[in-house]
Structure formats: structure tokens, C-alpha cells
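A predicted structure for the sequence below; I have some questions about it.
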Amino acid sequence: KVIARMIREDEIDILVELSGHSADTRLKTVALEPAPVIVKWVGGLFNTTGLKSVDYLITDHQETPAGEEEFYTEKLVRMPDDYICFLPPEYAPDVAALPAKEKGYITFGCFNNPTKVNDEILEKWAEIMNQVPKSKLFLKSKQYDTEVLRERIIETMKACGISEERLKFEGQSPHDELLGSYNSVDIALDPWPYSGGLTTCEALWMGVPVITKPGPTFAGRHSATHLHNAGFPEWIVDTWDKYIEKAVELASDTGNLGEIRTGIRDKVEASPVCDGERFGAHLSKAFREMWAQRVKGYEENLPEGEWQDHIDITPLDEEDYSRSKNQKDAMDQVDEIESDFLKKETKEVAQKAKNIINGNGTSNGHASHQNGASKKQEEPDTYKIKTKDGVTICTPPDLKMMTPYVLLE
């Protein structure tokens, strides 16, 4: 309720929800309808939120094919390309040569959360490995630090004819090291029915082809939309036989697989998946369409549930795209002016926070003395920031840190 009140007081027009049905969710706040338009986008999203308070769901034509509308309480906003945009980390390692050429065997891999790795998909992976002699399976995720989880997978694979020696597990590691681990993978196998999302984008960025069989829900089609929009529809299959066949086919020609590997990153980078400006222009158009429907609903006095409708965002032509970029340049200038103003105000508030502490002695409660007599004001090691609700929050006195900066602003 407190968060809902803050949103209303801030007069948010369009609220975008990103946690969904996940840990520490804020769906109870969303159910209070704190904004005129509420949109669901990424995060804890398996299909629909099931909440009448959520007006729209941002998706695309691969995530929710035609005919899926009846399975959603929200109206679908279909983007013309991918429903997300991938920003590759600057610290991502270079794509290495095909590991199979050095090792002499194919390494299949899956770096997805192991809660997606069920017995059914393990059996399919075992069928692939049984058809690719000496091949190995590399599974990496922080949960693999748990022995019980590893044992479950080992026993399942043994029952399918795959020995423990052909399985490799790795647990948690820094993100750059995780990305570097793809240089030990030849082919990535997507889980089912919950597919990879960010994991698929990262695998492609590291030059690793991903084979997927889309699942029956939104959560099962992430890889399909990323592959489709990155320009690799040939790695999307609709049956298990084709899934196995495609994996074996790629594994059987290491020369071709090596050539594919060297070109994947460039192709992904040039695709809509990594085109932030294009995505931003389409998202801006989507928000305007949503707001137009909300305004029309007010004007015609339409009840809740009747003013919303499905939205298909058409790709911007060159003229619209150029106009959008010009608007962005103008907004950048406004943002710079506002940013300078906020920085000035923030510094003033920060100084007040310092003065509160200095007026009461230093932050540890002891007064400082110079030459044994005169008191000296020292830089505090804490800001005391009072909110309008009368709560005092203590933070480090560093404006380069997000928390004190936002609170002071």
C-alpha cells in the first residue's frame, strides 16, 4: 500500500511491472491499480499474470503466435521484432576456435537454471549423445554446487546409457568467467518446456549455436524469438525427432560448425536483437498507443476492461525512424539541463545532511578538537536523509553511489 501511494503521488502514467510471479514480487501493489496504465514486461513471466489490474503485456509474434490471446488476461502488445533487446557486456571474451577441433570430441552445453532441466529433456540429450560418439555434456549454473542435484542428473543419464565421465558440472562464477566457459562448448541444447532467455542470447554472443524446441507457453518460446530475430530460424524445430536430428547434424560436420561459430556474433550484433535504438523507437510507439487507448477510454467513459485492446506495433519506416531519433536528440538536451539542475539541488541537500551531522558532532558521537581547544568540523562518514514521512535513512556520503544520490534527489 505504501508503494502504491508513492506511485500515485508521483503521478506515474504508465507503470511497467518487471518482477511477475517471482521472489519478492510486488504484484500485491500492482493489484491496487496505482497507475492509469499498467504493463507487464519480462521477469517472472510464464504466460499471463492473471491479474485484471494489468492492462497490457509486451510480447512479439514468436512469443505469442496468433490465436494465443484467449490464454491471457492482458491485452497483447506485439513488438515487430524481439520483445526484448540484448546489450552484450563489454567484458565478454572473444569467441574462441571450435573446442572440438582441439579436444577431438563434441561438447554439448546448457548453462540454464537447472530447475529447467527435467528428466524428459535429459532423456533427449542422452539420445543425442548416444548418436554422437565420445561427446560430452557441460552443465553450468550456481545450483550445480549442490551435490544432490548433480547426483539426480548423473543417475538419470546413467539410466539412458551415458556414463558419469561424459558429464561436466560447474557451479557459480563471475559473469565474465561464465561467458568465457562458452569457449568450451560446441553446441548449446535448450531446455524444455521452459526455454532459455538471456542464456540463449549469451550463448549466441559467444558463437555457440542453440537448438530449441519451443514450449507450449510464453516461457517456452524465449529462445525461439531470439533465434528468429537474430537470423537463425533453422535452429528452431517443432518435434523431438528434429531436435535430435539437428544436434547430430551440426555435430557431424566440425568444419561447417567452426565456420558457423566465427560468424554468429557479427550476425547477432547486426540484428534487431542488439539494435537498441530501433527497439526503443518501437517501445516508445507502443507506450503512445497504450496511452491513446487509455485517453479514449476516459473520453468515452468506458468501464475497466473495455477500453483496452490488442496492439500490433508496425515497424517504423526510415522517415519515422529519423523523426524518432531527432526527438531523442532533443530529449537528450532536456535531460542534460535537468541533470545539471538536479545535481545542483542534490549537492545542496547533501550539504544540509552534512550540516545535520556536523552540528551534532561527528558521526561516531565524539567531538573533534584542534590544538586541544577549538572544534573542527569533519567530513561525516554518514548522510542522515529525512524522507517526507519522517523516516531518517543513513547512507554513505558518496554521491557516486546510487542509494544516497536517489534519496537526496
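Structure received.

contacts and neighbour counts: CA atoms only from here.
Fine.

tally of neighbours for G255?
13 (other C-alpha atoms under 10 Å).

Remind me which helix or strand it belongs to.
Here G255 sits within helix 254-269, counting by DSSP states H and E.

any residues touching that helix, and which ones?
95, 97-98, 100-101, 186, 204-209, 230-231, 250-251, 274-275 (C-alpha atoms under 8 Å, 6 or more residues apart in numbering).

Any idea how far apart the tips of stretch 309-320 sit?
One end of stretch 309-320 sits 24 Å from the other (C-alpha to C-alpha, to the nearest Å).

now the helices: where do they sit in this protein?
2-9, 27-30, 99-103, 119-131, 147-159, 175-181, 198-205, 222-230, 240-251, 254-269, 276-299, 318-358, 402-408 (DSSP state H).

Next, the angle helix 222-230 makes with the helix holding G255.
80 degrees (axes from the mean of the first three to the mean of the last three C-alpha atoms, to 10 degrees).

Okay, buried residues for helix 254-269 please.
T254, L257, G258, I260, R261, T262, I264, R265, K267, V268, E269 (16 or more other C-alpha atoms under 10 Å).

another one to put next to it:
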Amino acid sequence: MWLLESTPTATANLVREAQSCDIAPERRVFAPRLPLDQHLARHRLADLFLDTLPCNAHTTASDALWAGLPVLTCRGEAFAGRVATSLLHAIGLPRLVTASLDEYEDQAKTLAARPDLLADIRRQLAENRLSHPLFDIGRFTANLEEAYGEMWRRWCEGQAVEAFAVGG
């Protein structure tokens, strides 16, 4: 279990909870904050990123996917619990989105026991990283420029400027 070491209080609480669940000390790793390049590099050492509920990982899940680390999530009810679901769909890995905590647990156990499946997901993630919308900066930039152009055109014509969805 690899956890962020943020504050002494949070670390102490996590240690206490891990002990109450009989998680051996050698299975707990507390990682301090690091510069971005080192943070991304250590993601490559992990096998699977287990997302949380009710609030999913946001930037951290994006970092993991960029580094090639598969993310397993359970679709939540509110926006904060659905971010990783959106990220996984945008990278072409909806099979890593589960609909219930039971399904999440089953999938985590399956992936832990089947390194061949995990390797297949890693290969797919590597292939999709630069071809799917999640990290396609060129597509994002073109869509954003198009939205700005449309807003400018409407403003010049005296039309109301409504919200635009960027992407697609």
C-alpha cells in the first residue's frame, strides 16, 4: 500500500487504521511529495493505482495514466466521484471503471492475480496515451481556439455568448 505522506497527523491516522486491518508494516509505503519528474518516475514502479470514493483522484489519476500506471476506479454518484471514470473513457480504458464496490474489489483482486491482464492494460495504455483525447494537446488546443473564435464572432454580432464545451 503506497500512500502520500502529507502531514504527521494524517500519517499517524493511516498507520493506526492499517494496523487495525492487520496490514503488515512492510506492506505500507509512505511517499513524500517530490518534484513532478520524480513523482511521475515513481509511478512507473507501481503495478496498479487503486482510486478512492467518494472523491476520485483528479490530477493524481492523470499523472498515473501519463506515467503508464493503470488506474482502477469505481464510478461515483457526484462529480468528484466520477473524474477518474471520465479520464479512463478519454484514454480508451473503460474496462477499468467499475459500477460497484464489490465489482471494484473483484477487479482489483483479478488484476493482482493476473499479471498478464495487467500487462495487456499497460500495453493498451501506452498505445492510447498519444492517440486518444485525454492527452491530445493538439486537439484540445484546436477545440479551444475554435470555441474562442466562435465566442468572438458572436460577441461581434451582438449575440449572447453561452458556455462552450471544449473537447470532442
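That came in fine, so what should we check first? If you're wondering where the values come from, they're calculated on a predicted model, not measured in any experiment.

Give me the buried subset of the contacts of helix 254-269 of structure 1.
95, 97-98, 100, 186, 204-209, 230-231, 250-251, 274.

measure D106 of structure 2 to E127 of structure 2 for me?
In terms of C-alpha to C-alpha, D106 of structure 2 sits 26 Å off from E127 of structure 2.

Chain neighbours aside, what residue packs nearest to the counterpart of C55 of structure 2 in structure 1?
Per TM-score structural alignment, the equivalent position to C55 of structure 2 in structure 1 is Y194. Ranked by C-alpha to C-alpha, 6 or more residues apart in numbering and with sequence neighbours excluded, the top spatial neighbour of Y194 of structure 1 is G220, at 4.4 Å.

Check W205 of structure 1 too.
Using C-alpha to C-alpha, 6+ apart, the nearest residue to W205 of structure 1 is R265, at 4.9 Å.

counterpart of the one you found in structure 2?
For R265 of structure 1, the aligned residue in structure 2 is A126 (criterion: TM-score structural alignment).

Distance check, its match against G92 of structure 2.
Counting by C-alpha to C-alpha - A126 of structure 2 and G92 of structure 2 are separated by 11 Å.

repeat for A119 of structure 2
Applying C-alpha to C-alpha, the value for A119 of structure 2 to G92 of structure 2 is 16 Å.

Also D22 of structure 2?
D22 of structure 2 is 36 Å from G92 of structure 2, by C-alpha to C-alpha.

E26 of structure 2 -> structure 1?
In structure 1, E26 of structure 2 lands on E165 (TM-score structural alignment).

what about that match, distance to R152 of structure 1?
15 Å.

so who does K285 of structure 1 touch?
I313.

More neighbours: which of E165 and R152 of structure 1?
More crowded of E165 of structure 1 and R152, by other C-alpha under 10 Å: R152, with 12 against 9.

The more buried one maps to what in structure 2?
Alignment note (TM-score structural alignment): R152 of structure 1 maps to N13 of structure 2.

what's the answer for A251 of structure 1, then?
With TM-score structural alignment as the criterion, A251 of structure 1 matches A112.

And for T217 of structure 1?
Under TM-score structural alignment, T217 of structure 1 pairs with A78 in structure 2.

swap in N326 of structure 1?
In structure 2, N326 of structure 1 lands on no residue (TM-score structural alignment).

measure N326 of structure 1 to E277 of structure 1 for me?
N326 of structure 1 is 12 Å from E277 of structure 1, where distance means C-alpha to C-alpha.

of those two, who's got more company?
Using other C-alpha under 10 Å as the criterion, N326 of structure 1 and E277 rank with E277 on top: 15 against 12.

The residue nearest the centre of structure 2 and T73 of structure 2: what is the separation?
Most central in structure 2 under C-alpha atoms, centre = their mean is A61, positioned 2.2 Å from the mean C-alpha point. From A61 of structure 2 over to T73 of structure 2 the distance is 10 Å, taken as C-alpha to C-alpha.
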